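Engineer: how would this look folded up:
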Amino acid sequence: MTALGVVFRPQLPPERLRSIVRAADGAGLDELWLWEDCFLESGIATSSAALAWSERLHVGVGLLPVPLRNVALTAMEVATLHRLFPGRVTVGIGHGVQDWMAQVGARVESPLTLLHEYATALRALLRGERVSTDGRYVRLDDVALDWPPLGPVPVLAGAVGPRSLVLTGEVGDGTVIDARVTPDGLRDALALVGEGRRRAGRTGEWPVVVYVLAATGPGARERVAAEAASSGHSVDGLGAAGDADEVAAVVRGLAEAGATTVVLQPTADEPDPEGFVRFAAERVRPLVPR
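Structural biologist: The predicted model follows:
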């Protein structure tokens, strides 16, 4: 099954979130994804509001930057969301943008070590375990949640580089990949994830969330190309632009390459974010096999 989502980009002001959520819920969008980008908006605060404002919408947070957040706090917040809105939220963690982490004094010498320690501790806390650990970065002394989730809670991990992709397969419960991949690039990335899973003896289903830069309407191709180039991610075949058939074809290509959720990432200059959500739910979704 392939789920289809849309990102509420935090370049939009927080007060705009409610109308996006209403549009997504009303149009039947599968998933709405949120970012915790410095220094824009909180991923947890926005996800809580989005869940409360909707009846059925699944909300994803991808990604929470681990250098910015104490692991016990993240465990408390994720557990609270799952108790309040069971089965309707997915949370991913990642290294964070290193320049931003440096700005707040949180950059670490070894992001890989931090993510490994953090994911291991977070998953244990969310399983209701009592955790003591004295790692290089993560230190907990007899910590357990009083209100752990009532069921299993997957923790997805995001990555770009090869070693980080391998790590997501070792310590995560799924992988989040940003919008710089084509279907061939996704296959290469998932081969690395698979290497990590084999190292850790991980088997079974593996959620793969992939963002894709997307636009429709006048100037769609030019907007996608301009944003990709400005981000330094200009690659042949990158992004999805055009009408519903053209966007759906890109979504299907990513699904065939291994994505279980494809999240359309509107350009920063998207003139009608609510309309884009309805376009995804009402026109693209019917063209993508479930």
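
Engineer: from here on, contacts and neighbour counts on C-alpha atoms
Structural biologist: Noted.

Engineer: residues making contact with the strand or helix carrying residue 62?
Structural biologist: In this structure, residue 62 sits in strand 58-65 according to DSSP states H and E. Residues outside strand 58-65 that contact it (CA atoms under 8 Å, 6 or more residues apart in numbering): 30-36, 43-44, 47, 50-51, 87-97, 157-158, 176.

Engineer: now the strands for the stretch 101-250 of the chain?
Structural biologist: Here the stretch 101-250 of the chain has its strands, by DSSP state E, counting those that start in this stretch, at 131-134, 139-143, 155-159, 175-177, 208-215, 240-241.

Engineer: quick revisit: filter the contacts of strand 58-65 to the buried ones?
Structural biologist: Among those, those buried by neighbour count (16 or more other CA atoms under 10 Å) are 30-36, 43-44, 47, 50-51, 88-96, 157-158, 176.

Engineer: Go through stretch 63-82 and flag the buried ones.
Structural biologist: For stretch 63-82, by 16+ other CA under 10 Å, it's 63-68, 71-72, 74-76, 78-82.

Engineer: please give me the structure for this one as well, since I'd like to look at both together:
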Amino acid sequence: MTGLGAVFRPQLPPERLRAIARLAEDSGLDELWLWEDCFLEGGISAASAALAWTERLRVGVGLLPVPLRNVALTAMEAATLARMFPGRATLAVGHGVQSWMGQVGARAESPVTLLREYLHALRALLAGERVTVDGRYVKLDGVALDWPPAEAFPILAGVTGPRSLRLSGEAADGTILTASNAPEQVRRARGLIDEGRETAGRTDPHHVVIYLRAATGPDAEARLRAEIEADGDGTGAEHGVAGDAETVARAVRQLADAGADTVILQPTADEPDHEAFIRFVAQEVRPLVP
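Structural biologist: Have a look, this model is predicted:
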């Protein structure tokens, strides 16, 4: 079955998360995803609260920028979530927006090298290993978690370019794709991910999550078009969907057919009614997505 969820955008004030997380749970939404965009809201703190306020809802953070976070700290926080809320938390890591990383003095000269070292160390720590590594960026001396996850905790990579997609296949357990990817681009991304998996000899499942810009209501097309243009994706309708539940569900099914395992509907930044959007996804779109 194709997973379906929605984004709580960090342009909303943090104090609104509680009501929306509870609504997502009560409405039957599969997943609620959060963003750690600079300089808005913390991903781990928000995810912890959303998980604590709910009983069933799965909560994802897509993504944590690795230049901002020591890998041991990320492992500690991931393991804590995994043990407190088994099977309900998903974390993704990635390069981060390079201009933001520059603003905080954390920009890496080689983001791909940093992410490769980080993924290998993070997955080893979460597997309960004692890790010693002296990499270009990641340096650990006999580090092991006292409370590693009690069961496997997959780590996803949020990436875009060909080198990073191959790296995700090699070193991550799944990939998050941005809303800039149309179905044909998802197929190409899957191919690059598979190249990385083959190089690393991996045969385990690799979960692909993709964001999909979505809008509904009388002004949906205008809002969607403005958001696509603001994000620098031109005017292509393939970079989002506006319309009723069947129209949105059709776009979700097309992404699933192209290789996405989970589609997360991303409301526009100026969505006038975020609660209504959650209900729309859970109660109207979900029944139309197998």
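
Engineer: if we can go back for a sec, in strands, which of the contacts of strand 58-65 of the first structure fall?
Structural biologist: Among these, the members falling in strands (DSSP state E) are 31-34, 89-94, 157-158, 176.

Engineer: Quick one: the helices in the stretch 101-250 of the second structure, in order.
Structural biologist: 111-126, 162-171, 183-200, 220-230, 245-258 (DSSP state H, counting those that start in this stretch).

Engineer: looking at those helices, which is buried most?
Structural biologist: Comparing the helices of the stretch 101-250 of the second structure by mean neighbour count (mean count of other CA atoms under 10 Å), helix 162-171 comes out on top with a mean of 23.

Engineer: ok, residue 283 of the first structure - contacts?
Structural biologist: residue 244.

Engineer: so where is stretch 196-206 of the second structure in the first structure?
Structural biologist: Using TM-score structural alignment, stretch 196-206 of the second structure lines up with residues 196-206 of the first structure.

Engineer: thinking again about what came up before, tell me the one of the ones in strands among the contacts of strand 58-65 of the first structure nearest residue 19 of the first structure?
Structural biologist: residue 32 (12.4 Å; CA to CA).

Engineer: Residue 224 of the first structure and residue 214 touch, don't they?
Structural biologist: Yes: contact criterion CA atoms under 8 Å: residue 224 of the first structure and residue 214 qualify, at 6.4 Å.

Engineer: Identify the contacts common to the two.
Structural biologist: With CA under 8 Å, 6+ apart as the test, residue 224 of the first structure and residue 214 both reach 239, 240, 241, 267.

Engineer: Can you tell me how far the residue nearest the centre of the second structure is from residue 8 of the second structure?
Structural biologist: Ranked by distance to the mean C-alpha position of the second structure (CA atoms, centre = their mean), the top residue is residue 62 at 2.9 Å. Per CA to CA, to the nearest Å, residue 62 of the second structure is found 11 Å from residue 8 of the second structure.

Engineer: Overlap of the contact sets of those two?
Structural biologist: 33, 34, 35.

Engineer: tell me the contacts of the last one?
Structural biologist: Contacts were defined as CA under 8 Å, 6+ apart; by that measure residue 35 of the second structure touches 8, 9, 10, 41, 43, 61, 62, 63, 64.

Engineer: residue contacts, the spatially closest residue to the fifth one that is not a sequence neighbour?
Structural biologist: If the residues on either side of it in the chain are set aside, residue 43 of the second structure comes closest to residue 36, at 4.7 Å by CA to CA, 6 or more residues apart in numbering. Applying CA under 8 Å, 6+ apart, one finds that residue 36 of the second structure lies in contact with 10, 42, 43, 61, 62, 63, 64, 65.
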